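**Q** here is a sequence together with a model predicted from it:
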Amino acid sequence: MYSKITGTGSYLPANRVTNDQLATQLAAKGVETSDEWIVSRSGISCRHYAAIEENSSDLAVHAALKALEMAGKQPGDIELVIVASSTPDYHGSFPSTACIVQQKLGMANNSAAFDVQAVCSGFVYAVATADAFIRSGMYKSVLVIGSEVFSRILDFTDRTTCVLFGDGAGAVVLEASNEPGILATKLHADGSHANILSIPGSLAGGAIAGSGFLYMDGPAVFKLAVTVLEEVAKEALAHAQMQPSDIDWLIPHQANLRIMKGTAKKLDLPMEKMVVTVDQHGNTSAASIPLALDAAVRDGRVKKGDNVLMEGVGGGFTWGAVLVRM
């Protein structure tokens, strides 16, 4: 028994903000930045922000419906919903965003639903979890979604972080299959690096104790990310008895173009084999990999039978890779 991706979908909020527009908005707050400064450090040209009435579950539903349509499935056909998100609908993370998505899709109680929290590695963690459920025979159809509204946790007086992130959602339908789909999954975490990427606040007495804004030690994250992404990619390939040359497409977490280029170089892969969408939506955390995958599937780059390596790193510190045959 294998699990196979049968549908992909994605969604970006209507409010598209270019670097020039963001620079103008930040200047009003006394924060200086520019399109040149942002592009040179990240490769990002624009990002999307959710409307005030849009939550992670709303973005997730849009992406899910597109994935279900591609897979030829109805919401009622799904037996498990997994949502990867660091920006859930409810403060305190319950009820889970997955349960809210289930309700909004009209799935009633015919499926299980839960969230996964691994920050930017969340989608990889969620796919690995779904694959394990399907291989065990417990479920035959799983909806996996990465959805984020990071604009809600950004400090717009800190140009080192606020220019990097955006909102969006991506989804895949995984189904039981007799032919190989998910070829290998590898997951890691190292809590000793928890302080380099976090929201250093906690809920106490109904209010935030500490900061409710995202904090990132950029240089530390960069150094660790390039190292672990190479290592976990090679682990996944070794498990599947494959070489980097067998990869048709590399889809890394869309965080920073310099990190992505560094990963491709270490794997001796040409840039032409890497899917890049970070320039159009910024770092969307758990949504970034499925957003990029859906874009490449729908424009015809990723085809049936292609070997696709997806990998990500995130706060925790977490990282992982999923090797897929489409």
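**A** Perfect, thanks for sending it. Numbering: from 1, shown residues only.

**Q** all contacts plus neighbour counts: C-alpha atoms, from now on.
**A** Noted.

**Q** what about the longest helix in this protein?
**A** helix 218-239 (DSSP state H).

**Q** one more to weigh against that first structure:
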Amino acid sequence: MPFAKIIGSGSALPENIVSNDVLADQLAKKGIETSDEWIFTRTGIKQRYIAADNIKTSDLATEAARKAIEDAGISADEIDLIVLATSTPDYIFPSTACLVQAKLGIKGGAAFDVQAVCSGFVYALTTADSYIRAGNAKCALVIGAETFTRILDWNDRGTCVLFGDGAGAMVLKVSEEPGILATQLNADGSLHTILRTEGAIHHGQVTGDPFLRMDGQAVFKKAVTSLEDSALKVCEKASIRPEDIDWMVPHQANVRIINSLGRKLGIPEEKVVVTVDKHANTSAASVPLAFDVAYKDGRIKEGQTILLQGVGGGFTWGSVLVKL
């Protein structure tokens, strides 16, 4: 059976950078008290990118996709599958993946969205891997893209300081050489209330709560235990020990979660990619964004073994083990 190998990556961020200090000033005008110290000590976040009103999720996704295609050294016409992870699509339908396909000027291959919130990219990568290994695609574009700040309640200090916008993409191609070594996905729908956005459209009206709501303590506890278990299982599938991993690229939600997970797995801090300080939590975009940063600055190199992990609403979580 062939492998799906990562041959290129790219990312995109909005122009508007909002530091903790600027955000604190903006929230103070609403009567909400916070500070750079309060945010940073609890999350590790120093800033986030916020998309302008005229920028859509598909715009960020397309920019990241073009960069990944260029990095891969291929033509967009070679892509026969697009899997796009997002919880903030341009429309209810058509899918944002189809909109990106049109913007790239390609036709014919399958294109669809995956919705698993912050686990979305790991789910999308696993899906594309399955298509390629089964012979149903030869060259896949996998994207995580969000304009997550548009579903935040800016009167809720516990959530509005945590998130940002952005996109990341990878190109996978069929290969006889090892690529994606193993994948491991999970969900527990009974925990859907700890991280949710319950808004819906009914007869032309928005019903329910349109904003993100989160039980932070419950999410923290579940995230650490779930990701540790998933990492051990995906390593067992690939017959690899955690200490053999060259880089861990976890979901960038909170530096405390990241550090706790690294300690439990015995992976030293210098082998963990952290970008939450710069990007905040970009949901489905966080893993490919972090990967692209470390890949482009030379930390992640060909021949290395990389652990990618996501965890988010649903409740969902999962891992992908990659030989680059």
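**A** Arrived safely, thanks for sending. Just so we're clear, the structure is a prediction, and the values are computed from it rather than from any experiment.

**Q** TM-score, when you put one on top of the other?
**A** The TM-score (TM-score structural alignment, normalised by the length of structure 2) is 0.99; 323 aligned residues with a CA RMSD of 0.6 Å.

**Q** which bit of structure 2 covers the longest helix of structure 1?
**A** Under the alignment (TM-score structural alignment), helix 218-239 of structure 1 falls on residues 216-237 in structure 2.

**Q** ok, now stretch 305-321 of structure 1?
**A** With TM-score structural alignment as the criterion, stretch 305-321 of structure 1 aligns to 303-319.

**Q** show me where the stretch 201-324 of structure 2 has helices.
**A** For the stretch 201-324 of structure 2, the helices defined by DSSP state H, counting those that start in this stretch cover 216-238, 255-265, 276-279, 286-296.

**Q** circling back: quote the end-to-end distance of the match of stretch 305-321 of structure 1.
**A** As for stretch 303-319 of structure 2, its first-to-last residue distance stands at 19 Å under the measure CA to CA, to the nearest Å.

**Q** and the contacts of stretch 251-264 of structure 2?
**A** Residues from elsewhere that reach stretch 251-264 of structure 2 (CA atoms under 8 Å, 6 or more residues apart in numbering): 42-45, 118-119, 162, 220, 223-224, 227-228, 250, 268-269, 272, 274-276, 280-283, 286-287, 290, 308-311.

**Q** please convert the buried members of these into ChimeraX selection syntax.
**A** Under the burial definition 16 or more other CA atoms under 10 Å, those of these that qualify are selected in ChimeraX by:
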select :43,44,45,118,119,162,223,224,227,228,250,272,274,275,276,280,281,282,283,286,287,290,308,309,310,311
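
**Q** returning to that earlier point: quick one: the longest helix of structure 1 to structure 2 mean distance?
**A** Taken over the aligned residues, the distance from helix 218-239 of structure 1 to structure 2 averages 0.3 Å (mean CA distance after the TM-score superposition for structure 1).

**Q** and that helix, what other elements does it pack with?
**A** Packing partners of helix 218-239 of structure 1 (3 or more CA pairs under 8 Å, 6 or more residues apart in numbering; DSSP states H and E): strand 182-189, helix 257-266, strand 307-314, strand 318-325.

**Q** can you redo these as TSV with distance to G206 of structure 1?
**A** Below are these laid out as TSV (distance: least, CA to CA, whole Å):
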stretch	distance to G206 of structure 1
strand 182-189	30
helix 257-266	38
strand 307-314	27
strand 318-325	29
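
**Q** which one of those lies closest to D89 of structure 1?
**A** Smallest distance to D89 of structure 1 across those (CA to CA): 19.9 Å, for strand 307-314.

**Q** and that closest one with strand 182-189, angle?
**A** Here the directions of strand 307-314 of structure 1 and strand 182-189 differ by 10 degrees (axes from the mean of the first three to the mean of the last three CA atoms, to 10 degrees).

**Q** got the angle between strand 307-314 of structure 1 and strand 318-325?
**A** Taking the same axes, to 10 degrees, one finds strand 307-314 of structure 1 and strand 318-325 inclined to each other by 170 degrees.

**Q** one step back: and the longest helix of structure 1, how far out from the chain middle?
**A** 16 Å (CA atoms, centre = their mean, to the nearest Å).

**Q** list the buried ones in it?
**A** Neighbour counts over helix 218-239 of structure 1 (16+ other CA under 10 Å) mark 221, 225-226, 228-237 as buried.

**Q** contacting residues around that helix?
**A** 160, 184-187, 196-197, 243-244, 259-260, 262-263, 266-267, 309, 311-313, 319-323.

**Q** returning to what we had before: distance to L84 of structure 2 for the helices of the stretch 201-324 of structure 2 - can I get that in JSON lines?
**A** Formatted as JSON lines, those follow (distance: least, CA to CA, whole Å):
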{"stretch": "helix 216-238", "distance to L84 of structure 2": "22"}
{"stretch": "helix 255-265", "distance to L84 of structure 2": "25"}
{"stretch": "helix 276-279", "distance to L84 of structure 2": "20"}
{"stretch": "helix 286-296", "distance to L84 of structure 2": "12"}
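
**Q** out of the ones you listed, the one nearest N20 of structure 2 is which?
**A** With CA to CA as the criterion, N20 of structure 2 lies closest to helix 276-279 of the helices of the stretch 201-324 of structure 2, at 10.3 Å.

**Q** what residues in structure 1 pair up with that closest one?
**A** Aligned by TM-score structural alignment, helix 276-279 of structure 2 falls on residues 278-281 of structure 1.

**Q** what's next to that stretch, contact-wise?
**A** Contact with stretch 278-281 of structure 1 is made by 12, 43-48, 165-168, 254-257, 288, as judged by CA under 8 Å, 6+ apart.

**Q** now with 6 Å?
**A** Residues outside stretch 278-281 of structure 1 that contact it (CA atoms under 6 Å, 6 or more residues apart in numbering) are G43, I44, S45, C46, R47, Q254.

**Q** now do stretch 81-90 of structure 2
**A** Taking CA under 6 Å, 6+ apart as the rule, stretch 81-90 of structure 2 contacts 57, 96-97, 109-115, 117, 120-121, 124, 140-147, 284.

**Q** and stretch 8-24 of structure 1, by the same measure?
**A** Identification of contacts with stretch 8-24 of structure 1 by CA under 6 Å, 6+ apart yields 33-35, 45-50, 63, 66-67, 168-172, 291, 294.

**Q** restricted to helices, list those.
**A** Per DSSP H, the subset of these in helices is D35, A63, K66, A67, L291, D294.

**Q** ok, which pair from these is furthest apart?
**A** Maximum distance among these (CA to CA): 33.5 Å, for D35 and A67.

**Q** these two - which one has more neighbours?
**A** A67 (27 against 18; other CA atoms under 10 Å).

**Q** dump the residue contacts of the residue minimising distance to the centre of structure 1.
**A** Of all residues in structure 1, the one closest to the mean position by CA atoms, centre = their mean is A286, 2.5 Å from it. By CA under 6 Å, 6+ apart, the contact list for A286 of structure 1 reads C120, G122, F123, G146.
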